[in-house]
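> Coordinates for the following, if possible.
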Amino acid sequence: MSHSATTARSAATTVFAAVALLAALATSSLATAAGAVEGAVEQQPVNTTAIVMFMIFVVSTLGISYWSSKQTRSSSDFYTAGGNISGVQNGTAIAGDFMSAASFLGISGLMFAYGFDGLIFAIGAMAGWPMLLFLLAKRIRNMGSYTFTDVVSLRLQRDKIRVVGIGGTITVVVMYLIAQMVGAGKLIQLLFGLPYETAVITVGVLVIAYVTFGGMLATTWVQIIKAVLLLSGATIIAFLVLLEAGFSFDAVLAGAVANHPRGEAILNPGVLYNDPIQVATVLVSMAFGILGLPHILMRLFTVANIKEAKQSVFVASTLIGYFYLALIIIGFGTIYLLYQQPELFVDGKIIGGGNMVAIHLANAVGGDLLMGFMSAVAFATILAVVAGLTVSGAAAISHDLYAGIICKGEPDAATELRITRITTVAIGIIAIALGILFQKENVAFLAAMPMVVAASVNFPVLFMALFWAGTTTRGAIWGAVIGLIASVVLIVIGPQVWVSVLGNEQALFPYNYPALFTMPIAFAVTYLVSKADRSERAAIDRQNYHDLLIRSEYGTDQALEVAKH
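Next up is the predicted model:
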């Protein structure tokens, strides 16, 4: 074995060990976290309407998976549906991937409790999409094949940087999966009246079926259907709320102010967060976290060209923007209508906690039928998000690790596809096990972790590789590792863990979402280490930027034509 190969494998071992240790620290520190869903999580009566509607969704999407399995014959088909998804379809799927149950149920719950401040998370999320469209979409699509790791490995030392990319991807995917599976179990207890373990196992088994057989094509259509259903349901609820108010949003706001214990304060910022730095940390974590989420970036490769990729992001931005506008009406609608129904409250708290207010609102304006429909859609949203995460996790192992590192970019196609499917099943089983193991943890905190890590590890490496000629492999690795360490340490000593979980009186670090601090640290370390790097490899890394600049702007075929002239 050559010295360079030995060094690469040593670096791989070191980075994987660091990632595993930090991920373990991040999750193990939460062992005593309080309830996963705000308020008492008690299993509700079985909702027959919701279960029937969800079974219709399941049967339909399993049929799509069967059809997709006939189209999935290669790794390219599995990872990116062969690049044959249209921009509109892909944009709808991206919206479906992003519009999770946490968005619909969580943000409406925050608005019910805090009014305007509940929109902070939505504002942060929306801020990321224009940056993805104008800053990253073109270069990522032109330089990558299947994953964002492909993009940075074109520029930097392949084996070492792939290890970093795999570590960042798996860390984000595992943390996100835990949050989604725990959320699934708790919410289905409330929405369907089913036991927690039943919900978690159902989600895991269905996702394994979707992804193993249908790959990205089946996942795409699951996400499209889910997006259409969620947008339709949100539109119906918002319309019916406005109908109750004589189609006057002013009347909705006036009723909300009259009903809410905090009165007019809910129309202004400062109820939930009165510290502007706290608000900034949330906004930065959400906005830049999106730019480092592997399952979102991976969708840019499912279309044929950069035009379709840009259209994808534009369509996704439009649909998500519309969804959040509907959520504003729904959020204030919950205050306007639900406070008028005292039977929904026990000891001053709404039944099921804040995450149930959108479902209670659906029942208030549309009866059992609309409530059952939205309950089924909430479950479908979890399936779609978990499916997207599973595809990106499987690609990290089979494509980035097996094909890219072990086989040096020349894998056996049949073996790679087989490993992909085996990995999918393994990820599904792990997701079920983790969902059951961590069922008592705080979902809000778990959902924040992957956003902070994505913003502090994946995004800085990707951005610096794409936009700064001086970036070197050594700088990128150090930046990613320090970004990960800083993220985990600051979260652990922040209020959510240090006080809520570990029982200390005061946090050592005052903010729950530290990307405002950890992301600049990662960028600074990458810059300083790269500037100080005088190795032979550093010279190659810097030259690669100029060699790949044309390709990043114009794409492979166009780049060749430009180079000839």
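> Every contact and neighbour count from this point should use C-alpha atoms.
Will do.
> helices or strands next to the longest helix out of those in the chain in the packing?
Once the chain is assigned using DSSP state H, the helix that runs over the most residues is helix 196-244. Where contact means 3 or more CA pairs under 8 Å, 6 or more residues apart in numbering; DSSP states H and E, helix 196-244 is packed against helix 48-71, helix 75-80, helix 87-98, helix 158-191, helix 306-338, helix 357-395, helix 413-437.
> by how many degrees do the first one and helix 357-395 diverge?
Pointing back at helix 48-71 there. Helix 48-71 runs at 20 degrees relative to helix 357-395, counting by axes from the mean of the first three to the mean of the last three CA atoms, to 10 degrees.
> residues touching the closest residue to Val88 other than its chain neighbours, list them.
Spatially, and ignoring its direct neighbours in sequence, Val88 is nearest to Ser312 (5.8 Å; CA to CA, 6 or more residues apart in numbering). Going by CA atoms under 8 Å, 6 or more residues apart in numbering, Ser312 touches Ser86, Gly87, Val88, Gln89, Asn90, Gly91, Thr92, Ile94, Leu300.
> before we move on, back to that, quick one: closest of the helices and strands packed on helix 196-244 to Thr471.
Closest of the helices and strands packed on helix 196-244 to Thr471 is helix 158-191, at 12.1 Å (criterion: CA to CA).
> Show me what the closest one is packed up against.
Counting by 3+ CA pairs under 8 Å, 6+ apart, helix 158-191 packs on helix 3-28, helix 148-155, helix 196-244, helix 294-297, helix 357-395, helix 413-437, helix 443-453, helix 473-492.
> one more, for comparison:
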Amino acid sequence: MVNLAQAGVGNPTVNIAVFGVFVLLTLVVVFRVGRGNRTAADYYTGGRGFSGSQNGIALAGDYLSAAAFLGIAGAIAVFGYDGLLYAIGAFVGWLVALLLIAEWLRNTGRYTMGDVLSFRMRQRPVRAAAATSTLLVSVLYLIAQIAGAGGLVALLLGITSPGGQALVIAVVGGLMIIYVLVGGMKGTTWVQILKANALIVTGLVLAAWVLGRYGFNFSSVLGQAAETSPQGEKVLGPGLQYGRTELSKIDFISLSLGTILGPASLPHILMRFYTVPDAKQARQSVVWAIWLIGAFFLMVLVIGTAATALVGPETIMSSPGASNSAAPLLAYRLGGELLLGIVAAVAFATILAVVAGLTITASASFAHDVYANILKRGDAEPAQEVRVARLTALAVGLLGVLGGIVAIGQNVAVLVSLAFAVGASANMPSLVYSLFWKRFNTTGALWSMYGGMSVAIVLVIFSPAVSGAKTSMLPSMDFAFFPLANPGIVSIPLSFLLGALGSYYGRRDPGDARRYAEMEVRALTGAGAARARSHAEPRPQSQPPAPSQFVSQTASRPRPQPRPQSMV
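Here you go, the predicted structure:
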């Protein structure tokens, strides 16, 4: 079999030409749509003017990132059955988002997760914790996406030197920052809708092409994969990555916990629920996303298995981008330079749209939660708030570029699973407790968020994902004392426990019961939520009106008098 990595992958001129067309098209969309950004609501949520189907496609586009296309396809190509486990856990996580998060969050929030958490608690400390969590998780997720983009473009151009790949990542970061600064959430959403359609069509073409080559018999693809893989038939069963030892089994449980709870905890996914006009559209958004993501993961299964059969794990791992290059190499094997250019350009557009969504979420959280509500105590001018958001986007983009340079060559799905674990540890317990537990208070929220976040980060730093193994980010160093590659099995339950302990031992604020009652009414019915989200200056949330006001307002209305019955 020809080593595609050594022979050169396609014609760099053709690759860059196709890539340039996609980038130019998305930039035109961003500039045209971005001219309508006049208020903070326009910049943060696109004016809440997207339907459930539109937002569902954008959610799928937000989630079907480099991890879904490049990372999971590469994991399946190298590890077979075990690589598919990344997709299964992530898909199940959307059911959590549908049942526990989507409607409730839409009814109780305004722009960010900090709006929800601070509704019934002390604003300043809780908003600071929410902003810290959002920035941290967004940067971690950004690093994964930008690292995938660097490996992809390095493969297109045949760049193997670290300096060249670092330059590529810097260009990716520059394009991402332009998307966010100019387009805001509205421009980013339309780019995500376009690239979601392009990605699904591309995946369908690749999967159908492969199946057609084998007479639409997937068993033949599996058989060829077993013959090509150095692991033989073991690639078709569990155990290549997880299950060989008791420790790897625990690591798999930890990974599953993070991938199931992670999607409903990611800030850029949560912020999407504010771009629709009501809770019904939020539910429809998740339903659309579930169908699209599930269908795409079936295509990825075919693509990853075909990469094992037609390209080979050894060729994939020796190419620029390592396992992330499985899908582009398969495209080159099937359709030559043109198909490779299309697949790589679509994957690159995918990465750009996702990192733009992450960046605008991080910048919105800092500008709205920290600047407007902590530093300015709710008195910030909307134009100044948007200006701060744009400056934050620039800083977050630079952090993502630096982190992406360090993470070059790492499997994007693995990096994203770490972001899932940190997000689930920091955000999921506080969201669930805040929405459903009456006793939950400010102390519980702070213990849960800071405690879960800190433990997850420390365990990741001192895990085999960073040092001590050939596949680590720093393979030449070894300071790992935590044996698991994913911290979720420790950090997520601990975060729930800290939230409960903090709520029992922390001081309860006056009016806790009244604020929870109003939040419960809004979460279930949406009553009063529109008033809190109006473009006018929001009322201080430290003293929300009692639920009885809803009753009194209703009771004060004149009741219609019964019509006199006619006498026959």
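> now what about the TM-score between them?
Overlay of the two chains. TM-score (TM-score structural alignment, normalised by the length of structure 1): 0.86; 520 aligned residues with a CA RMSD of 2.6 Å.
> For Leu319 of structure 1, see how far away the residue nearest to Val88 of structure 1 is.
To Leu319 of structure 1, Ser312 of structure 1 is 11 Å away according to CA to CA, to the nearest Å.
> what's the overlap in contacts for the two?
With CA under 8 Å, 6+ apart as the test, Ser312 of structure 1 and Leu319 both reach Thr92.
> Comparing whichever helix or strand comes after the longest helix of structure 1 with structure 2, how large is the average distance?
Sequence-wise, the next helix or strand downstream of helix 196-244 of structure 1 (DSSP states H and E) is helix 249-259. Taken over the aligned residues, the distance from helix 249-259 of structure 1 to structure 2 averages 2.2 Å (mean CA distance after the TM-score superposition for structure 1).
> corresponding residues in structure 2 for helix 249-259 of structure 1?
Using TM-score structural alignment, the residues of structure 2 aligned to helix 249-259 of structure 1 are 218-228.
> quick one: the matching stretch to chain centroid distance?
32 Å (CA atoms, centre = their mean, to the nearest Å).
> And it, what's buried?
Burial within stretch 218-228 of structure 2, assessed by neighbour count using 16 or more other CA atoms under 10 Å, is assigned to Phe218, Val221, Leu222, Gln224, Ala225, Ala226, Glu227, Thr228.
> of all the residues you listed, which two lie farthest apart?
Phe218 and Thr228 (15.4 Å).
> what about stretch 288-296 of structure 1, start to end distance?
End-to-end for stretch 288-296 of structure 1, by CA to CA: 12 Å.
> Not counting its own residues, what contacts that stretch?
By CA under 8 Å, 6+ apart, stretch 288-296 of structure 1 touches 94, 97, 125, 128-129, 131-132, 147-148, 169, 172-173, 297, 388-389, 391-392, 450-459, 462.
> what separates the aligned partner of Leu110 of structure 1 in structure 2 from Leu85 of structure 2, distance-wise?
Here Leu110 of structure 1 is matched to Ala75 in structure 2, going by TM-score structural alignment. According to CA to CA, Ala75 of structure 2 and Leu85 of structure 2 sit 9 Å apart.
> The two - which one has more neighbours?
When Ala75 of structure 2 and Leu85 are compared for neighbours, Ala75 comes out ahead with 29 against 20, by other CA atoms under 10 Å.
> List the residues that contact that one.
Counted by CA under 8 Å, 6+ apart, Ala75 of structure 2 has contacts Asp82, Gly83, Leu84, Gly304, Ser323, Asn411, Ala413.
> Mind doing that once more with 7 Å?
Listed by CA atoms under 7 Å, 6 or more residues apart in numbering, the contact partners of Ala75 of structure 2 are Gly83, Ser323.
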